[in-house]
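Q: Show me the folded form of this:
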Amino acid sequence: MNMSLGRGTKERLVVIGGDAAGMSAASQARRMKGVDELEIVAFERGHFSSYSACGIPYWVGGDVAERDALIARTPEEHRARDIDLRLRTEVMEIDVAGQRVRARDVDSGAESWTSYDKLVIATGARPIRPDMPGSDAPGVHGVQTLDDGQALLDTLARTRGRRAVVVGAGYIGVEMAEALINRGYEVTVVNRGKEPMSTLDPDMGRLVHEAMTGLGITMVDDAEVTKILTGDDGHVRAVATEDAEYPADVVVLGIGVRPETTLARVAGLPLGHHQGLLTDLAMRVRGHENIWAGGDCVEVLDLVSGQERHIALGTHANKHGQVIGTNVGGGYATFPGVVGTAVSKVCDLEIARTGLREKDARRAGLQYVTATIESTSRAGYYPGADLMTVKILAERRTGRLLGVQIVGREGAAKRVDIAAVALTAGMTVEQMTALDLGYAPPFSPVWDPVLVAARKATKAVPAGS
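A: Next up is the predicted model:
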């Protein structure tokens, strides 16, 4: 039975998740439809809404002074726009047939059902916690939400020791290593890969390794954590691998995240290879006309490989929300896919990638060539010119651009946007060499580093293939 009956012609939109995708969808739907047409109820299990999860490492590290600086729109601002946002309320069940959700007040434990005409699932992702002894011990933290960041800062404030171990060396691990260095901690990063940043090819990851070591971070690569050891008080005291123990007063898990799709799976909604929800171009859950999903809980189409991927980024989540809200509100919008662009930094080292790595290309059955060059961020004679390394992958037969990775100092990371546009447009590396990019000595050499790499890749593509 649809419990929304009795509200006349007014529809009810229920949103599960109060961050980027969920509240962007709610806000856009409210812009599309007035209060007399659409009632909006949003559930968020945490204390905060509409915040920048990507900014948490910089808040923890002290670059961002106040937690509230990361909040784009407060619950009060949402409520002022007639969005019934209920914090500290966790949805426990989705009844697809009955078009209703069961929610629990986190503090009181009280439960109630809320009916919906339209549903948006924006449950995000959860940090991967290794299935090993001690992974839930006090002093062990995942960092995904603002609540997680606050919990970590509370631990740092209570902890007298200054030894930190970061488990994992992906984006989260690298950024948290920098944050803890900035806090004055002695940092060890334990990474099961041969090099940090598995989002890069190993030869580019080696550059990140060298830079992190130069910053005083102890890098332990090619090592699997087997258990987290605790003291007599139950608090973490060390991280153990098969070969060694690394003392720790605090442990941060930077292993990565998984789509938080437990509710969707139990409800029988379609999940992909990465356990993310599957949607159509309008972000509607496949096979369900009145359910949409977006943000870190969904899989998206990789425009380069043609395969589904899970990529947890706020840029995508906000776009998903805009698309969903437009469609829920009676308009029309689509999200065509991604090329996999991401940037990060560790202290003054900038790291960027877009498109496919070598192993991605092999997995997709693509034959490719590579080209790697070193260049400078500015004209070599201009003060402040810094080295950067650019690597390009191109399809062997056609010369189609497949991916770009960049590691360097100031001015390196955002150059990847050139490649992201070229990938989206389906350009070849030869076509890229003719791009009319901005030039002046303070900003670039005469030949921008990305174009230098494209020229080298063009030469690597077999003639007449």
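
Q: hey, let's count contacts and neighbours off CA atoms from now on
A: Will do.

Q: what's around Lys227, how many residues?
A: A total of 18 residues lie near Lys227 under the criterion other C-alpha atoms under 10 Å.

Q: Please report how far it lies from Val239.
A: Distance, Lys227 to Val239, using C-alpha to C-alpha, to the nearest Å: 6 Å.

Q: what about the stretch of helix or strand Lys359 belongs to, distance to the chain center?
A: If you go by DSSP states H and E, Lys359 is part of helix 358-363. Centroid separation for helix 358-363 versus its chain: 21 Å, with C-alpha atoms, centre = their mean, to the nearest Å.

Q: what comes up buried for it?
A: For helix 358-363, the neighbour count (16 or more other C-alpha atoms under 10 Å) marks Glu358, Ala361 as buried.

Q: One more, so I can put them side by side:
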Amino acid sequence: MSTERLVVIGGDAAGLSAAAQARRLRGASELEIVVLEQGPEISYSACGIPYWIGGLVEDRDQLLARTPADFAAQDVVVRTGTRAEGIDLAARQVVVGGERLGYDSLVVATGGKPFRPPIAGLDADGVHGVHRLADGADIRAAIAAGAKRAVVLGGGYIGLEMAEVLQTRGLEVTVVLADPLPMAQLDDDMGEKVCAAMCAMGIDVQSNQPVREIEVGVDGAVRAVRTDEGSYDTDLVVLGLGMGPETTLAREAGLALGTTGAVDVAHTQRSRSHPEVFAAGDCAQTFHRITGEAIHVALGTHANKQGRVAGSVIGGRPARFSGVLGTAMTKVGDVEVARTGLCTTQAEEGGYDYRTELIESSTRAGYYPRAAPIHVKLITERGSGLLLGAQIVGGPGSAKRIDVFATAIWAGMHAEELAGADLSYAPPFSPTYDPVVVAARVASRVETG
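A: Next up, the predicted model:
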């Protein structure tokens, strides 16, 4: 039996999950696996970069999950510092320098890329993304060199996290938003609570102000961010504008892209246009579990699962990706933020007749030390009480409650069913009726009268 070859482009969550799963299912004598990674490191936690910048993670290497040597021990060849320059779909080859590397199966796991709007000065010294370990090193170096002021562009997950850690490092922080509120993934009433928390921390939030220019000094370094409303002096600029799919290789090769601009794949992560090619992670299009609509969500949890699905199929085991709810959480200061499922805008766009309930409760028994307020918003289908989405803003201990809602929505539960769920109770962790149950009970009472 001749040995087949799997080539993986991209050495992070999706690509390495695919390689590891394919190796578990097929021996080295049956399947040769080669992973191409253009950067110097593999398998690192990009989500941990803000906390390394903030000093909560002391050593950069703590963010590294596995090394090329770890994979070599599993008969997986990882070639770092190796950029795939092109894909010849007809010949089933990847162009790498002067080499053409043939494949029987190909996994495209090129990840995502930070949004970089066409703004003058965005390439100046002192403007940083938060995508690679090198980005974190550059920001840490700027702080060590004496940076005193920072402007964060964008108020999503990365924007909030970077605003907090930069303030923790002693910088004056301004967050500039094109939107009216931070956390556009939330409804406005919940986004307002996040904004109020940021302002209470001393973070300067400037909303409804698209950036017009990054002003640069004679030395070529950033000195201010200009909007139509004013100019904000700064020593460094951090981009927190979100992520899009990195599909340059896929597009130039002729792989079909979906409506989101990411690689169009079936539920098996197999390319719809070229069945010997798979795509997974931030470069691949996925679908919302509730609406079935095509979406693009850049999260490491999805990337790992999609890579595992691709590796399973390549390894000969049937597998399908089950969609996403967009479940995510973050924090700014002591305020935790989480969401899952549909927000009201998505529910309306999905054609749902929906209703919302917003409750305020406590993270612990009210008499227990350090009990904090928690606000829970629940979105349900009017009449049936079908759970569609949930949002949480509250003190320490709030955010992980979103997983109960995510599980209930995943299972197709209704508010009345969740209201009767047997959730745990002890004063250090929850009031007698957990806020999850309270929100579900209020929603079910409205539906049943």
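
Q: With both chains overlaid, what TM-score comes out?
A: Once the chains are laid over each other, their TM-score by TM-score structural alignment, normalised by the length of structure 2 reads 0.97; 449 aligned residues with a C-alpha RMSD of 1.3 Å.

Q: and the helix holding Lys359 of structure 1, how far from structure 2 on average?
A: Helix 358-363 of structure 1, aligned to structure 2 and superposed, deviates on average by 0.8 Å (mean C-alpha distance after the TM-score superposition for structure 1).

Q: so where in structure 2 does that helix end up aligned?
A: Helix 358-363 of structure 1 lines up with residues 344-349 of structure 2 when matched by TM-score structural alignment.

Q: Next: stretch 414-433 of structure 1.
A: Going by TM-score structural alignment, stretch 414-433 of structure 1 sits over residues 400-419 in structure 2.

Q: The aligned residue in structure 1 for Val78 of structure 2 in helix, strand or coil?
A: Structural alignment (TM-score structural alignment) places Val78 of structure 2 against Leu85 in structure 1. The three-state label given to Leu85 of structure 1 by DSSP: H, G, I helix; E, B strand; the rest coil is strand.

Q: surely Leu85 of structure 1 meets Phe43?
A: Yes: the pair Leu85 of structure 1 and Phe43 passes the contact test of C-alpha atoms under 8 Å, sitting 6.1 Å apart.

Q: list residues touching both of these two?
A: Contact criterion C-alpha atoms under 8 Å, 6 or more residues apart in numbering; residues shared by Leu85 of structure 1 and Phe43: Gly18.

Q: Please give me every residue in contact with the residue lying closest to Val309 of structure 2 once chain neighbours are set aside.
A: Nearest non-adjacent residue to Val309 of structure 2, counting by C-alpha to C-alpha, 6 or more residues apart in numbering: Ala319, 5.5 Å away. Applying C-alpha under 8 Å, 6+ apart to Ala319 of structure 2 gives the contacts Thr268, Val309, Ala310, Ser312, Val313.

Q: again, 7 Å this time
A: Going by C-alpha atoms under 7 Å, 6 or more residues apart in numbering, Ala319 of structure 2 touches Thr268, Val309, Ser312, Val313.

Q: Give me the neighbour count for the nearest residue to Met32 of structure 1 once chain neighbours are set aside.
A: Using C-alpha to C-alpha, 6+ apart and skipping residues adjacent in sequence, the residue nearest Met32 of structure 1 is Gly329, 5.0 Å away. By the criterion of other C-alpha under 10 Å, Gly329 of structure 1 has 21 neighbours.

Q: now for Gly329 of structure 1: what does it line up with in structure 2?
A: Under TM-score structural alignment, Gly329 of structure 1 pairs with Gly315 in structure 2.

Q: So that match versus Glu30 of structure 2, what's the distance?
A: 10 Å.

Q: Break down the stretch 201-350 of structure 1 into its strands, ranges please.
A: 218-220, 225-230, 236-241, 245-247, 250-253, 257-259, 291-293, 300-301, 308-309, 342-346, 349-355 (DSSP state E, counting those that start in this stretch).

Q: so which of these gets nearest Ala25 of structure 1?
A: strand 291-293 (9.7 Å; C-alpha to C-alpha).

Q: Would you map the strands across the stretch 351-465 of structure 1?
A: 368-376, 387-395, 401-408.

Q: Nearest the geometric middle of structure 2, what residue?
A: The residue lying closest to the centre of structure 2 (C-alpha atoms, centre = their mean) is Leu299, at 3.2 Å.

Q: which residue packs closest to that residue, ignoring adjacent ones?
A: Asp282 is the one closest to Leu299 of structure 2 (C-alpha to C-alpha, 6+ apart), at 7.1 Å.

Q: Now Gly55 of structure 1: closest residue in space that isn't a chain neighbour?
A: What sits nearest to Gly55 of structure 1 in space, not counting adjacent residues and going by C-alpha to C-alpha, 6+ apart, is Leu70, at 6.6 Å.

Q: Now for the equivalent of that neighbour over in structure 2, how many residues are close by?
A: Leu70 of structure 1 maps onto Leu63 of structure 2 when the alignment is built from TM-score structural alignment. Neighbour count for Leu63 of structure 2, taken as other C-alpha under 10 Å: 19.

Q: Does Leu63 of structure 2 touch Tyr44 like I think?
A: Yes: counting by C-alpha atoms under 7 Å, Leu63 of structure 2 does reach Tyr44; the two are 5.4 Å apart.

Q: now the strands of the stretch 351-465 of structure 1 as CSV including mean neighbour count and distance to Thr199 of structure 1?
A: Output for the strands of the stretch 351-465 of structure 1, formatted as CSV (neighbours: other C-alpha atoms under 10 Å; distance: least, C-alpha to C-alpha, whole Å):
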stretch, mean neighbour count, distance to Thr199 of structure 1
strand 368-376, 20, 16
strand 387-395, 24, 13
strand 401-408, 29, 9
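
Q: Of all those, which one is nearest Gly193 of structure 1?
A: strand 401-408 (18.0 Å).

Q: Next, the mean deviation of that closest one compared to structure 2.
A: Strand 401-408 of structure 1 sits 0.4 Å off on average (mean C-alpha distance after the TM-score superposition for structure 1).

Q: Looking for the alignment partner of Gly124 of structure 1 in structure 2.
A: Match for Gly124 of structure 1 (TM-score structural alignment): Gly111.

Q: got the residue ranges for the strands in the stretch 1-150 of structure 2?
A: Using DSSP E, counting those that start in this stretch, strands in the stretch 1-150 of structure 2 cover 4-9, 31-37, 76-80, 86-88, 93-96, 99-102, 105-108, 112-114, 127-128, 149-153.

Q: Could you dump the ones you listed into JSON lines and include mean neighbour count and distance to Gly15 of structure 2?
A: What follows is the strands of the stretch 1-150 of structure 2, written out as JSON lines (neighbours: other C-alpha under 10 Å; distance: least, C-alpha to C-alpha, whole Å):
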{"stretch": "strand 4-9", "mean neighbour count": "23", "distance to Gly15 of structure 2": "6"}
{"stretch": "strand 31-37", "mean neighbour count": "23", "distance to Gly15 of structure 2": "8"}
{"stretch": "strand 76-80", "mean neighbour count": "20", "distance to Gly15 of structure 2": "11"}
{"stretch": "strand 86-88", "mean neighbour count": "19", "distance to Gly15 of structure 2": "16"}
{"stretch": "strand 93-96", "mean neighbour count": "18", "distance to Gly15 of structure 2": "15"}
{"stretch": "strand 99-102", "mean neighbour count": "15", "distance to Gly15 of structure 2": "17"}
{"stretch": "strand 105-108", "mean neighbour count": "25", "distance to Gly15 of structure 2": "7"}
{"stretch": "strand 112-114", "mean neighbour count": "18", "distance to Gly15 of structure 2": "13"}
{"stretch": "strand 127-128", "mean neighbour count": "21", "distance to Gly15 of structure 2": "25"}
{"stretch": "strand 149-153", "mean neighbour count": "26", "distance to Gly15 of structure 2": "30"}
